[in-house]
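J.: what would the 3D arrangement of this be:
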Amino acid sequence: MTSRDEQMPVNIPQMLTQQFQSIISDDVEYLAMQLFEIDPYEESSSSKPNKKRKEINRDRKDADARLWNDYFAPTPVFDETFFRRRFRMRVSLFNRIVVGISEVGKSEHYKYFTQRYDAVGRKGLSPRQKCTSAIRQLAYGTPADLCDEYLRIGESTALECLHKFCRSVVEVYSAEYLRRPNQNDIHRLLEEHSVVHGFPGMLGSIDCMHWSWRNCPTAWRGQYTRGDHGHPTVMLEAVASHDLWIWHAFFGVAGSNNDINVLNQSPVFNQILEGNAPECNFTVNGNVYTKGYYLADGIYPEWATLVKSFTYPPENNLKMKLFKKRQESARKDVERAFGVLRARWGIIQGSARSSTLPVLGDIMHTCIILHNMIVEDEGAAITNWSREDHEPDLPSYSNGAPSQFQTHLERFRDLRSQEAHQALRSDLVQHIWANSD
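T.: Just a heads-up that it's a prediction; the model follows:
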């Protein structure tokens, strides 16, 4: 063996394998960098400094002063007419709402609607700015950042204003403006509907509407979509009187249901079933009745507290045809209330953008409360409510078994009595015919 052979490596295959793997590894890494457009000479992300959040000096103080001069100053730039059109209410009512939701102890979010200072000592947004941002979103149904240039409120803050405003309005004003009719309310409702529509014993009209839900979760779309709408909706059941006051609002039922399904879930007749409903006595065609009723369309069942029209009255029966005409005319009260509610609050006219039902419920109930407040403020309300000190709160509905189950079953049977419905409708037919001109 020569000296050259003695200097050669003993494990030649292992050496060649290591060199081959090194070449292949470098080529693969280079190709990967080209594929993902990675600069091999770029510094690693760990050595980069963190980007700071972009700060915008919105000058909130100047925006608040401009809002004050435009609408709230003794001599504003825009008078009451412009304010009523853009805020859907008068200045006095708006100021009352701002004071109400920012008063200590009335709402859980009263601190949010008081002007405070931030960490560096600058004045924060005023209650007027926050409430104006929420009202504009409700009235026009606009995106949250549309008023940023005028009110100087960012998108996330505007959404927070909307949610806290709706929650506060529900907490502060629902006891008064989403109340059930008390004894005084029922007396005035019976008197007004008897004079205007000619229906003694009428408490209002009942019907349902759908609110389109654009951001419905994908897993719920089948449950909230009905064939005649073709997109997810959430249903609202409401009772409205002649003055367009909404006395009952049951919201949140899936849009795939019909009006009967909603009625079976609704608490509209819970007071009657519990036996604590206010007295409602009236006389029709010489017969005495002890339960008020609501006018309803043809899909509703024949219950003692619902009065429907005749689908196809005989051509020669003029009494039934007159009753059908009067009933369908009076029943439009709730349809008009839905129309005014949608026209007044554009957020309901469009599609709901929130993806959670509690937020949608707060928005819907806030629109109804503000609607009733405007009806009262403009002097069109049939009743004016003032709680007396001796007036007790009505007990809430309980899902448990009643103490006297037999009595509950009797009330349930009387409420859904088809015979009572037909007898009441027959008496109303005779009454309307006798009092027609």
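
J.: contacts, neighbours, all on C-alpha from now
T.: Fine.

J.: against Leu146, how distant is the residue lying closest to Asp70 once chain neighbours are set aside?
T.: Closest residue to Asp70 apart from its sequence neighbours, by CA to CA, 6 or more residues apart in numbering: Val77 at 4.6 Å. Computed as CA to CA, to the nearest Å, the Val77 to Leu146 distance reads 21 Å.

J.: if we can go back for a sec, which SS class is the residue nearest to Asp70?
T.: coil (DSSP: H, G, I helix; E, B strand; the rest coil).

J.: contacting residues for it?
T.: Counting by CA atoms under 8 Å, 6 or more residues apart in numbering, Val77 touches 69-71.

J.: if any of those residues are buried, give me the PyMOL selection for them.
T.: Here is the PyMOL command that selects the buried residues among the contacts of Val77 (16 or more other CA atoms under 10 Å):
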select buried, resi 71
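
J.: can you lay out the contacts of Val77 as CSV showing secondary structure?
T.: Shown next, in CSV, are these (three-state DSSP):
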residue, secondary structure
Asn69, helix
Asp70, helix
Tyr71, helix
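
J.: among the contacts of Val77, which one sits closest to Pro217?
T.: Pro217 lies nearest to Tyr71 out of the contacts of Val77, by CA to CA, at 40.1 Å.

J.: look up how far Leu244 lies from the residue nearest to the closest one when sequence neighbours are not counted.
T.: Sequence neighbours aside, Phe78 is the residue nearest to Tyr71 in space, at 5.7 Å (criterion: CA to CA, 6+ apart). According to CA to CA, Phe78 and Leu244 sit 29 Å apart.

J.: let's see this one next, to set against the first:
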Amino acid sequence: MALLSATVASNLPKTLLQCFSGDSTFSNLEQFIRYTKYRRERAKSLREAVLHCVEIDDDYDPYQHDKVPPQRVKKYRSKRCAVPWKACVDDATVALAPEQSAWYRLYVINRALLTNTKSQRDFRRRFRLPFQNYLELVELCKENGLHRGDFFHRWCGLDKVNNKKSSPIELLVLGALRYLGRGWTFDDIVESTCISAEVHRCFLEAFLDFGSTVLYSKYVVTPQNAEEAKTHSIEYEKAGFPGCIGSCDCTHITTEKCQYNLKNNHTGRNKKETTRTFNLTANHRRSILHSTRGGPGRWNDQTMVTYDRFITGLHEGTGLADISFQLFEYNDNGDTTPVKYSGGYVIVDNGYHDWSVTVPPISRTNVIREIRWSKWVESMRKDVECTFGILKGRWRILKCGVRVHGIDKVDLIWLTCCALHNWLLDIDGLSSEWTGGEVANSDESEWLGELGAHDFSGVNRDRIPNAILRLSNNLTNRNFDASGMGPGDDVLVDRDHMPINSDHVSDRMEDQAGQSTRVVKNLTLNFFRRKLIEHFHIMWSRNNIVWPQVRPTNQNGRELRID
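T.: This is a model prediction of the structure:
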């Protein structure tokens, strides 16, 4: 809009009284229209001035100035003092510097932590990482802050506010570990570091981006071929599950600051709080092999597994198709013969799809060998449940609830905690092969071949893991209904049956005749599960079923002997 000339602008009325004559009668309609136009332009100029943070005088004339006020010079926010204060001699108060904080004196400049064993134990209990690995993490953060655009470039140079040295990155890493490990608030960390909560929040966001990408890709390694998967399936092969990669399940993480428009999707059927759901695959050593990003809390296991690239890769045959293993089976003559299979699978609960690559226990049966196998699967499937317990116990923010705004931050926190979890397993030496184990009969029980059981009477039961004791005690039927009249106390049998409503399918209906190797993904769940049960029964009768475990060691690293 072109600016009016000064002559025209001077004739414009600036008050409503100028539109009336001396006897208070309305004089000119055109004059009133000019007045309303003036008020409208002035109100628009005031709004633009407020938007650009520019002061405007009361006698400001929009026709004598530019339409858009000049842009203000960009100013950096002045640095605010931290909460803790220090009183001087003259009663003046000054803010404590981070170098004067308690954590800086205890953990940054105190080199006694390098030699004092008790102090090292206390440090790990408080910050979850050993002190030597904490120093390694600090150096790794500094390496990712040398160049502009790196994760921690802001904290590896000068502060933009006053060209002073930025906050010590050692204290910021301690604050991030304490926030994840204890679920603290930023205000609690301020009292120990003398660094403002805003700085800790900004650093945590950078640390989560760093942990969910760099650390996650370094320590959470998903097997891509049979050679890599072999290191994870050793314990399962000892336990009677050749070809098994791990166990899989979902868990919920509470998010306290979910967006309002996403609240309904993130509220489960039996939960009042908003949660994010994660599908995780872990091996018997509790190492995390793969984890999905979060999904809405109302999603169940069947929905989440469709977004799991690792499990869907097994199901579609695009992942780990080169795995090969053997299962023992009975032939027509009653002799055992090995049969080759290709492809991998995982053990799950009964909430997943009926895929052959996700093998759950049998929920309804009265056959002893099937009950025993199902109990053994339940014991082995607890690996992923133990992993959830370790994660939420070690990183308490996953148990107490995430208070960071945005559901995407919950995913970053989860992936970062998974990476730190695997790192700690490497530190403790638990990610390598578990050489220990207890044989199912301990070479001391008596084989009662008629029912496929072991007699543990007279054996020191304290030496036997509960997972093995469950296979010999209380083998009650599993909600079996053969009459159609509801579940009843049917008699336990040791032979296969073919009820109408059973999970079983005849072997000859699914046998891939003429093929030397059976592909797991091409089989039905019922057929493949029957073959696993048959293999387990043969290995159980041969006393070749082992419960894998780590031998207990003392503080000197020597193996303890249990008498």
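
J.: work out the TM-score between the chains.
T.: For this chain pair, the superposition-based TM-score is 0.75 by TM-score structural alignment, normalised by the length of structure 1; 362 aligned residues with a CA RMSD of 3.0 Å.

J.: pretty sure the residue nearest to Tyr71 of structure 1 contacts Trp68?
T.: No: distance between Phe78 of structure 1 and Trp68: 10.5 Å, which falls outside the contact criterion (CA atoms under 8 Å).

J.: looking at the two, which has the bigger crowd around it?
T.: Taking neighbours as other CA atoms under 10 Å, Phe78 of structure 1 and Trp68 compare with Trp68 leading, 16 against 13.

J.: out of everything not next to it in sequence, what's closest to that one?
T.: Pro76 (7.8 Å).

J.: let me see the contact set for that neighbour.
T.: 68-70.

J.: need the nearest residue in space to Gly317 of structure 2, chain neighbours excluded.
T.: Lys521 (6.6 Å).

J.: is it true that the one you found lies in a strand?
T.: No: counting by three-state DSSP, one finds Lys521 of structure 2 to be helix, located in no strand.

J.: pretty sure it contacts Leu314?
T.: Yes: using CA under 8 Å, Lys521 of structure 2 is in contact with Leu314, at 7.2 Å.

J.: so what's in contact with the two at the same time?
T.: 343, 357.

J.: any idea how far the residue nearest to the spatial centre of structure 1 lies from Cys208 of structure 1?
T.: Centre of structure 1 computed as the mean C-alpha position; nearest residue by CA atoms, centre = their mean is Met364, 1.3 Å away. Met364 of structure 1 sits 13 Å away from Cys208 of structure 1, taking CA to CA as the criterion.

J.: Lys51 of structure 1 now?
T.: Taken as CA to CA, the span from Lys51 of structure 1 to Cys208 of structure 1 is 51 Å.

J.: check Leu244 of structure 1 too.
T.: For Leu244 of structure 1 relative to Cys208 of structure 1 (CA to CA), the value is 15 Å.

J.: likewise Ile363 of structure 1?
T.: From Ile363 of structure 1 to Cys208 of structure 1 the distance is 17 Å (CA to CA).

J.: between those two, which is the more surrounded one?
T.: Neighbour count, other CA under 10 Å: between Ile363 of structure 1 and Cys208, Ile363 has more, with 24 against 20.

J.: ok, the aligned residue in structure 2 for that one to Asp209 of structure 2 distance?
T.: Correspondence of Ile363 of structure 1 to structure 2, assessed by TM-score structural alignment: Ile413. Per CA to CA, Ile413 of structure 2 is found 9 Å from Asp209 of structure 2.

J.: what are the ranges of the strands in the stretch 51-200 of structure 2?
T.: 85-87, 93-95 (DSSP state E, counting those that start in this stretch).

J.: could those strands be laid out in a markdown table, adding mean neighbour count and distance to Val305 of structure 2?
T.: Putting the strands of the stretch 51-200 of structure 2 into a markdown table (neighbours: other CA atoms under 10 Å; distance: least, CA to CA, whole Å) gives the following:
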| stretch | mean neighbour count | distance to Val305 of structure 2 |
| --- | --- | --- |
| strand 85-87 | 12 | 52 |
| strand 93-95 | 13 | 52 |
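
J.: those into CSV, with extra columns for distance to Arg381 of structure 2?
T.: Shown next, in CSV, are the strands of the stretch 51-200 of structure 2 (distance: least, CA to CA, whole Å):
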stretch, distance to Arg381 of structure 2
strand 85-87, 53
strand 93-95, 54
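
J.: those: which one's closest to Arg40 of structure 2?
T.: The nearest among the strands of the stretch 51-200 of structure 2, by CA to CA, is strand 93-95 at 49.5 Å.
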